[in-house]
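J.: sequence-free structure coming up:
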């Protein structure tokens, strides 16, 4: 386990000349120096842009892979749950079973505002390790469940809450080590879920056939145990926020735990509304596509190939668009998300129109490519909208708002299938929210450009006021002199 001493990383001392650090290719930021002396000066913080950061990146990649790989492969578990806990002809079984996966995905995001507070107070390492341990307990408990009711609690709440506490620190810690390469690193990290999405469906199918549902979940516990070990690599570099100096507690006042300043940004408010609005149909294909393929092409169809296609192109998309985002200035990165939502919405509507399996593969390839684009640039956009200091809670609140559409979308699709006898209408409706949400996001660059113009004008007016105030004594002196000369005359 890495020690706490920052000097072990080979990081330059704080007093190193700025020229030396610039030559090393490091990125700079300004952070307050943690000193007991009053009036502590601000020192430059240097993002290592590598070093131990690459180990942290691999650990965060495993976190994304294990958490969302299991979630994205729920379509395979969904079929097994249908067979395990009831008859597939049960009218409401799909609706009730879909709640297990959607509740799990929703809780991962619902807990995020609370996780952001824990991350700020306890740090990324403690939060991630504790979350992975809770997720391990929840998944292990799910392997002993024999009905859907307890599964809602063990898998949908306990396991998901643990995943949430393990996942969010993996996004925040990257900002400690990278700035110039943050888009690329986020792309690599989020590609972890693509790798797991490619491989897990085949692994789960084989395990379910050989050892059954309960033992399969016990095997998945290995992923959570490794995730717990990976959390120990999250060595923080940015200074810890001061606690409550009045009481001597390390915990700041409640009013400072929840940072409401992020909501003062109109661009962030639009972003925090547009993203959840786009996600009402996002998780529907991951849950119901496998069952749709069985109904349309038969049980012998290689349905796992579709998840593999989504996973492969999603990983490619994260790498490509993650690197491309580094070359897109400021909040204009939002346009990449807009494009991805438009394509995801159209591809969802195309699923019922595919009467050949090859056409469905093409749809999944495109859907995965732009799914990777949407995910990998979420953190860089948050950094652009609210800055480094507030990014933890900005991401937390956004993920919390995302929990509602991620939770209700799949059960609604299952309800429509139970009532209409087909998934066609469900997939058509699932394609509308991404298009609407993408249209809302188009406004953000214009809003941010207007805000910057206003701030520039205010700064200019303030400079003019300061100049006028500085000139007032001289004007008064000149007027006094002129009055004196007039009186003499």
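T.: Structure received. All of these numbers come straight from a predicted model, not from anything done at the bench.
J.: Every contact and neighbour count from this point should use C-alpha atoms.
T.: OK.
J.: show me where the stretch 301-450 of the chain has helices.
T.: For the stretch 301-450 of the chain, the helices defined by DSSP state H, counting those that start in this stretch cover 304-325, 334-350, 357-376, 378-386, 391-420, 424-430, 432-441, 444-488.
J.: Now render these as JSON lines, adding mean neighbour count and distance to residue 190.
T.: Shown next, in JSON lines, are those (neighbours: other CA atoms under 10 Å; distance: least, CA to CA, whole Å):
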{"stretch": "helix 304-325", "mean neighbour count": "25", "distance to residue 190": "7"}
{"stretch": "helix 334-350", "mean neighbour count": "23", "distance to residue 190": "15"}
{"stretch": "helix 357-376", "mean neighbour count": "22", "distance to residue 190": "6"}
{"stretch": "helix 378-386", "mean neighbour count": "21", "distance to residue 190": "10"}
{"stretch": "helix 391-420", "mean neighbour count": "23", "distance to residue 190": "15"}
{"stretch": "helix 424-430", "mean neighbour count": "21", "distance to residue 190": "24"}
{"stretch": "helix 432-441", "mean neighbour count": "22", "distance to residue 190": "20"}
{"stretch": "helix 444-488", "mean neighbour count": "12", "distance to residue 190": "24"}
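J.: take a look at this one as well, against the first:
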């Protein structure tokens, strides 16, 4: 399949076709994250039809979520080496195929493979490339654009949940899965909207990759079976991957990756155990479901409003701090949750947790872009979402084990809260150490030579005056034999 023609631009346009990219990413989050959440509505139907317990049935949702995050780097590789359009269209076809084949399932293992693995892999090919495209089209309004795009998860869940329940009642779970398979094909339409763009900092990378591919093709024509050709191909492939994932050696990104593991562990169990906890403290079924609705709606508000706020001039340079603030406050909400044992107290908790959950989800791609830049954003987001996979898979079972062992939800909630607070503190401590090192280098530079200047990245460079002095010394040394400037 031929690559799409790339639009040329020296800087992110911050508008124009960029808003269509936001719309496309908004629809992608509906078709991936919202549909994944709505799979839980099928649980009772699967349990009744296949006569299995909750633990075995719950693996369907866990496999879909885990595959979506686990294979996110694969989505980045496909979009980088083919195009974002091809990757999302291919993912839409795979996801739709998985849902359609799942409607013919005769056992839970069949659903694990089709609805879990195939559909999850299709979602992975769509999710991170679509999010990365928003970062390429926006700079000044990046947080707002991400807020609108990421709100598709909450809005989609709010709209699709009753629709899916109605489809199950009218057409059974098989018919509902079949219709969802057709709905997910809209990912192909979303992929068509993702028009590639080449920014100023991207101009060198495609040319280098093109030269590498051309040289490899020429070598294959000359001697397709020689050892020299194989070594050359391996060398070019290693160079390409090294350029694509060079950010993995950045200390800032390593710290972000470790913090994401702890953050992902903490954020997942609440969506599983909020309703059971509310029921355990005497809240009715309808009121417990209402708490989840509040959480979803406020999450949407947090996506959009926090993105708009952090795009303001007063906060634009402090998006990193805002991200830490949002993650840390969600951790504090967790620590307070065991003391909230009535509906009037749980409602403010749902509002606060939901708002800051939407806030930091919006800022994850923004913070990642600040660390690695827009050129490597797609690959970096693939790695970041890949790191969500294992915590998403293991944190709900660990929390359930703690509930069974202690007889209460306190230990599970405290562990999640401290995990999110540690994630925030780790990033804050790393940023503080970096600033202290910069200050120390600046001070040492001034002490050693007042003519030395320190650039913003912390590296020491000679000033223009220093360079002129060296030239003068060199000319004097040439004119006067034996001259020593020391």
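T.: That came through fine. Every value quoted in this text rests on a predicted model; they were computed, and no experiment measured them.
J.: Quantify their similarity with the TM-score.
T.: Remark: TM-score between the superposed chains equals 0.80 [TM-score structural alignment, normalised by the length of the second structure]; 441 aligned residues with a CA RMSD of 3.2 Å.
J.: closest one to residue 219 of the first structure among the helices of the stretch 301-450 of the first structure?
T.: helix 304-325 (19.2 Å; CA to CA).
J.: Between the helices of the stretch 301-450 of the first structure, which one is closest to residue 85 of the first structure.
T.: Nearest to residue 85 of the first structure, of the helices of the stretch 301-450 of the first structure and by CA to CA, is helix 391-420 at 16.2 Å.
J.: which helices and strands does that closest one pack with?
T.: Contact here means 3 or more CA pairs under 8 Å, 6 or more residues apart in numbering; DSSP states H and E; on that basis helix 391-420 of the first structure packs against helix 93-110, helix 112-122, helix 160-172, helix 266-278, helix 284-297, helix 378-386, helix 424-430.
J.: I'd like those helices written out as a markdown table, with distance to residue 396 of the first structure added.
T.: Shown next, in a markdown table, are those (distance: least, CA to CA, whole Å):
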| stretch | distance to residue 396 of the first structure |
| --- | --- |
| helix 93-110 | 8 |
| helix 112-122 | 4 |
| helix 160-172 | 8 |
| helix 266-278 | 11 |
| helix 284-297 | 23 |
| helix 378-386 | 10 |
| helix 424-430 | 25 |
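J.: which of those is buried the deepest?
T.: helix 160-172 (a mean of 29; mean count of other CA atoms under 10 Å).
J.: against the second structure, where does that one fall?
T.: Matched against the second structure by TM-score structural alignment, helix 160-172 of the first structure falls on residues 120-132.
J.: Doesn't residue 44 of the first structure belong to a strand?
T.: Yes. Using DSSP: H, G, I helix; E, B strand; the rest coil, the assignment for residue 44 of the first structure is a strand.
J.: What's the local residue count around it?
T.: Close neighbours of residue 44 of the first structure, defined as other CA atoms under 10 Å, add up to 16.
J.: OK, contacts around the closest residue to it other than its chain neighbours?
T.: Nearest-residue entry for residue 44 of the first structure: residue 30, 4.6 Å, with adjacent residues in sequence omitted and distances by CA to CA, 6 or more residues apart in numbering. Contact analysis of residue 30 of the first structure by CA atoms under 8 Å, 6 or more residues apart in numbering lists 42-45.
J.: Quick check: the match of helix 160-172 of the first structure compared with the first structure, mean distance?
T.: Stretch 120-132 of the second structure, aligned to the first structure and superposed, deviates on average by 0.9 Å (mean CA distance after the TM-score superposition for the first structure).
J.: which residue lines up with residue 365 of the first structure in the second structure?
T.: For residue 365 of the first structure, the residue aligned by TM-score structural alignment is residue 351.
J.: For its match, which residues are in contact?
T.: Contacts of residue 351 of the second structure (CA under 8 Å, 6+ apart): 294-295, 298.
J.: Tell me the one of the residues you listed nearest residue 144 of the second structure?
T.: Closest to residue 144 of the second structure, out of all of the contacts of residue 351 of the second structure and judged by CA to CA, is residue 298, at 16.2 Å.
J.: Now check the first structure for the residue matching that closest one.
T.: Aligning on TM-score structural alignment places residue 298 of the second structure opposite residue 313 in the first structure.
J.: That'll do, ta.
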